[in-house]
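Need a 3D model of the following:
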Amino acid sequence: MSDPVGPQAAPLDASVDALSDVLDMIHLRGEALTSVRAAGGTEVRHAPGERALHLVEEGPVELVVDEGTRLRLGRGDMALLATGTAHRLRAVEGDASWMSGRFLVEESAASPLLASLPEVIVLRGAEPGLEWLPLSAGLLAAEIADPSAGSRAMASRLLDLLFIKALRAWSDADGAGGSPGWLTAALDRSLGPALWAIHRHPEQPWTVEELAGLASLSRAAFAARFTRLAGDPPARYLARLRLARAADRIATTTEPVGAIGKALGYESEAAFSRAFAREYGTAPRDWRAARKAPE
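Here you go, the predicted structure:
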């Protein structure tokens, strides 16, 4: 008599998820959720550098980007401005209300990465496939209306969720036609296993042949697709990733510079310091000192 079959656990497949590693690297964190109620004609301005998300509860609301783009948002719509473009929201006809969230990131890592995104990503709440949007908005509204223990943490995680969902929706709709960059490549399904491997083990001396095998592509097809979406050939991408990881560890830990370079695949501290200075314009120790200096 055979033993009864127990429940089968299906673990989350992380091998296609380079995006999570990218978001970890930029230290994305939702912050400062606010609720706005505005009379007709009232404007709320958001300064340059503010990475923001807006959810319209009652509209219409006009979103105006300082570069000139004007968008009308209705009830249930969401706009993500991940690049930090200055903008303003205005109640168009009578009273309007919306929720706004702000995101904090490690700017030195995030600025080049998020630059591949459009200035505004708009999701229309009434579109099919976005059933998660009104549910998330309802949860945020409930936390604002009746805050209690854990509200700040819950709001932060919901904002993170909306940020990621917006990136996925943009990638699916755009068909990977956005500007080349780390984020564009990370959102591409076919490159997922190779990017995941690079991000998990940047210290490894990856070859194009090895990475192409992980992506189930020929060497030529992989190299062409990678360069088109990432904006850099695989070797250059790996070098930049190593240095971005190094910059983060130099700024946030007290590890010796030489140990950081060795852990990320550099044969000597001198080689690491030269590569770091070429990328960031300063030596690793000067980079650390500048970030520890009082503002």
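
all contacts plus neighbour counts: C-alpha atoms, from now on.
Noted.

these two touch, right, Ala246 and Gly261?
Yes: assessed by CA atoms under 8 Å, Ala246 is found in contact with Gly261 at 7.0 Å.

Same drill for these two, tell me which one is more crowded.
Neighbour count, other CA atoms under 10 Å: between Ala246 and Gly261, Gly261 has more, with 26 against 20.

and that one, helix, strand or coil?
Put simply, Gly261 is helix when judged by DSSP: H, G, I helix; E, B strand; the rest coil.

Please verify my assumption that it contacts Arg274.
No: with contact defined as CA under 8 Å, Gly261 does not reach Arg274; the gap is 10.9 Å.

Now do the shared contacts for the two.
The contact sets of Gly261 and Arg274 do not overlap (CA atoms under 8 Å, 6 or more residues apart in numbering).

Wait, a strand at Ser20?
No: according to three-state DSSP, Ser20 belongs to no strand; its state is helix.

Name the nearest residue to Arg102, sequence neighbours excluded.
Ala52 (4.5 Å; CA to CA, 6 or more residues apart in numbering).

elements contacting the top helix by length along the chain?
In the chain, assigned by DSSP state H, the helix with the most residues is helix 151-174. On a contact count with 3 or more CA pairs under 8 Å, 6 or more residues apart in numbering; DSSP states H and E, helix 151-174 meets strand 29-38, strand 121-123, helix 132-145.

Rebuild those as CSV, extending it with mean neighbour count.
Listed next are these as CSV, based on neighbours: other CA atoms under 10 Å:
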stretch, mean neighbour count
strand 29-38, 17
strand 121-123, 18
helix 132-145, 16
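
Show me the one of these that comes nearest Arg242.
Between Arg242 and those, the tightest spacing by CA to CA is seen for strand 29-38, at 22.5 Å.

Name the next helix or strand following that closest one along the chain.
Once the chain leaves strand 29-38, the next helix or strand it forms, by DSSP states H and E, is strand 43-46.

Check what contacts that next one and list those residues.
Under CA under 8 Å, 6+ apart, the answer for strand 43-46 is 86-91.

To check against the first, give me the structure of this:
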Amino acid sequence: MFEPGTQAYLARIAEVCGPAKPPRSLEERRDAFDRRGHVWWRPAPDTLEVRNWQIGLAGHEIPVRLYRRKGVEKPPVVLYLHGGGFVNGSIDSHDAVTWGLAEETGALVVSVQYRRPPESPYPAATDDCWSAFQWVLRTGHWLDADVSRVAVAGDSAGGCLAAALALQARDRQAPDLRLQMLLYPCLDTNTDRAVYETAKDPFVSRAGMRFYWEQYLQGRLDTTDPIAAPHQAKNLAGLAPAYVQTAEHDPLHEEGEEYAHRLKAAGVPVTLDRVPGTIHGLMRARFASEVCRAAFVRAAAALRNALA
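Just a heads-up that it's a prediction; the model follows:
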């Protein structure tokens, strides 16, 4: 069913973490997510400088992690928004993805620790991502980066946030993004899609996605707000070019591919990359799977080319 590398990825997680159990609390859910991610974590190579920072705002701070190749001057910027169903995940859980993109692209990668629900429901996350984007644009000199070349990327819930940021950038007349990279994104609050019955992904279920949307939107799954759920956007014209990656066995592939087709119909340049034999979270499986590694390289190349 799954390609061999993905099978090996899952087998190692099962060996280390044991059988998956229904979480009894939010803390257990977050801990299980982090433990699965740590199984395939690898440290950043010595070719990169990695620095933690805080963006100061009125009332709170946004932690960010900055990755850059040593010796590179004025690199372009990738603003990265991590996945985890809005509720889980962090700059730590996605560290191996973000340092990998910095290594592959030569860009300054800014990984954002946005506020999470249920402690901080919508629009806290989108507000933090927008604030981080504005901070990048303001601090190009301090960052020693070329902030005329900025892309946004995100996986899963981070893909939702990246799509929302692209909508905000257009509607608020911000400087153009070079690319919106949406990696197996969740974009639609409708969890009644039939694909949830046929998909075989071990990490994404109808009940799980409904839980995440419920936490994020505090029960307002009937929202028509496109910043909350980009699938609701009526007008997609004029958005940044898009790279949309989906996984064959992930139920979210349907809404991601629908969004890609809608972007293309609206005149937005789109690359759609459906990765066969793989599951949700495939960017974190590249150390086990050649198929996922190749998909990672393609995604990085799309960023590199867009930022050239």
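
TM-score them against each other, please.
The TM-score (TM-score structural alignment, normalised by the length of the first structure) is 0.27; 124 aligned residues with a CA RMSD of 5.8 Å.

In strands, which of the contacts of strand 43-46 of the first structure fall?
87-91 (DSSP state E).

Most neighbours out of those, which is it?
Most crowded among those, counting by other CA under 10 Å, is Ala91 at 25 neighbours.

circling back: could the helices and strands packed on helix 151-174 of the first structure go into JSON lines alongside distance to Leu161 of the first structure?
Formatted as JSON lines, these follow (distance: least, CA to CA, whole Å):
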{"stretch": "strand 29-38", "distance to Leu161 of the first structure": "9"}
{"stretch": "strand 121-123", "distance to Leu161 of the first structure": "14"}
{"stretch": "helix 132-145", "distance to Leu161 of the first structure": "9"}
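
what's the closest of those to Leu167 of the first structure?
strand 121-123 (8.2 Å).

which residues are contacting that closest one?
Here strand 121-123 of the first structure has contacts from 77-81, 166, 169-170, using CA under 8 Å, 6+ apart.

Same list (those) but as a markdown table, adding neighbour count.
Converted to a markdown table, those look like this (neighbours: other CA under 10 Å):
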| residue | neighbour count |
| --- | --- |
| Asp77 | 25 |
| Met78 | 25 |
| Ala79 | 22 |
| Leu80 | 24 |
| Leu81 | 24 |
| Ala166 | 22 |
| Ala169 | 15 |
| Trp170 | 19 |
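
picking up where we left off before, pull the most distant pair out of the contacts of strand 43-46 of the first structure.
Ala86 and Ala91 (17.5 Å).

With respect to Arg219 of the first structure, which of the helices and strands packed on helix 151-174 of the first structure lies nearest?
So among these, strand 121-123 is nearest, using CA to CA, at 33.7 Å.

which residues in the stretch 151-300 of the second structure form helices?
In the stretch 151-300 of the second structure, helices defined by DSSP state H, counting those that start in this stretch lie at 157-171, 195-198, 206-217, 253-265, 290-307, listed in chain order.

among these, which is the most enclosed?
Neighbour counts (mean count of other CA atoms under 10 Å) averaged over each of the helices of the stretch 151-300 of the second structure peak at helix 157-171, with a mean of 25.

and the angle from that one to helix 253-265?
Per axes from the mean of the first three to the mean of the last three CA atoms, to 10 degrees, the angle that helix 157-171 of the second structure makes with helix 253-265 is 20 degrees.

burial measure for the residue nearest to Arg102 of the first structure, as a count.
For Ala52 of the first structure, the count of nearby residues is 27 (other CA under 10 Å).

Please determine how far it is located from Gly192 of the first structure.
27 Å (CA to CA, to the nearest Å).

Repeat that for Arg285 of the first structure.
For Arg285 of the first structure relative to Gly192 of the first structure (CA to CA), the value is 34 Å.

Between those two, point out the one with more neighbours.
Gly192 (21 against 13).

Test my guess that that one contacts Ala18.
Yes: taking contacts as CA under 8 Å, Gly192 of the first structure lies within contact range of Ala18: 6.0 Å.

so what's in contact with these two at the same time?
Ala186.

and the angle from the host helix or strand of Trp99 of the second structure to helix 290-307?
Assigned by DSSP H and E, Trp99 of the second structure belongs to helix 95-105. Counting by the same axes, to 10 degrees, helix 95-105 of the second structure lies at 50 degrees to helix 290-307.

Which SSE is immediately downstream of helix 95-105 of the second structure?
Per DSSP H and E, the helix or strand that comes after helix 95-105 of the second structure is strand 108-112.

Any buried residues in that following strand, and which?
In terms of neighbour count (16 or more other CA atoms under 10 Å), strand 108-112 of the second structure has its buried residues at 108-112.

Between the ones in strands among the contacts of strand 43-46 of the first structure, which sits nearest Thr252 of the first structure?
Out of these, the member with the shortest distance to Thr252 of the first structure (by CA to CA) is His87, at 31.6 Å.

wait, that closest one sits on Leu63?
Yes: counting by CA under 8 Å, His87 of the first structure does reach Leu63; the two are 7.1 Å apart.

Determine the set of other helices and strands touching whichever helix or strand Leu10 of the second structure is part of.
Element membership for Leu10 of the second structure, per DSSP H and E: helix 4-17. Here helix 4-17 of the second structure touches helix 26-39, helix 290-307, going by 3+ CA pairs under 8 Å, 6+ apart.

got a list of what the closest residue to Asp160 of the first structure other than its chain neighbours touches?
Nearest residue to Asp160 of the first structure, sequence neighbours excluded (CA to CA, 6+ apart): Gly30, at 5.5 Å. If a contact means CA under 8 Å, 6+ apart, then Gly30 of the first structure has 101-104, 155-160 as its contacts.

Among those residues, which one has the most neighbours?
Leu159 (26 neighbours).

Roughly how far does that residue sit from Ala239 of the first structure?
For Leu159 of the first structure, the distance to Ala239 of the first structure equals 31 Å [CA to CA].

repeat for Lys262 of the first structure
Counting by CA to CA - Lys262 of the first structure and Ala239 of the first structure are separated by 13 Å.

Ala153 of the first structure: neighbouring residues, count only.
If we define neighbours as other CA under 10 Å, then Ala153 of the first structure has 12 of them.

residues touching Val297 of the second structure, list them.
Glu104.

what does the one 4 residues further on give?
With CA under 8 Å, 6+ apart as the criterion, the residues that contact Ala301 of the second structure are 104-105.

Repeat the analysis, applying 10 Å as the threshold.
Going by CA atoms under 10 Å, 6 or more residues apart in numbering, Ala301 of the second structure touches 101, 104-105, 295, 307.

Please dump these into JSON lines; it should also carry distance to His38 of the second structure for every row.
JSON lines is the format used below for those (distance: CA to CA, whole Å):
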{"residue": "Leu101", "distance to His38 of the second structure": "18"}
{"residue": "Glu104", "distance to His38 of the second structure": "21"}
{"residue": "Thr105", "distance to His38 of the second structure": "23"}
{"residue": "Ala295", "distance to His38 of the second structure": "21"}
{"residue": "Leu307", "distance to His38 of the second structure": "30"}
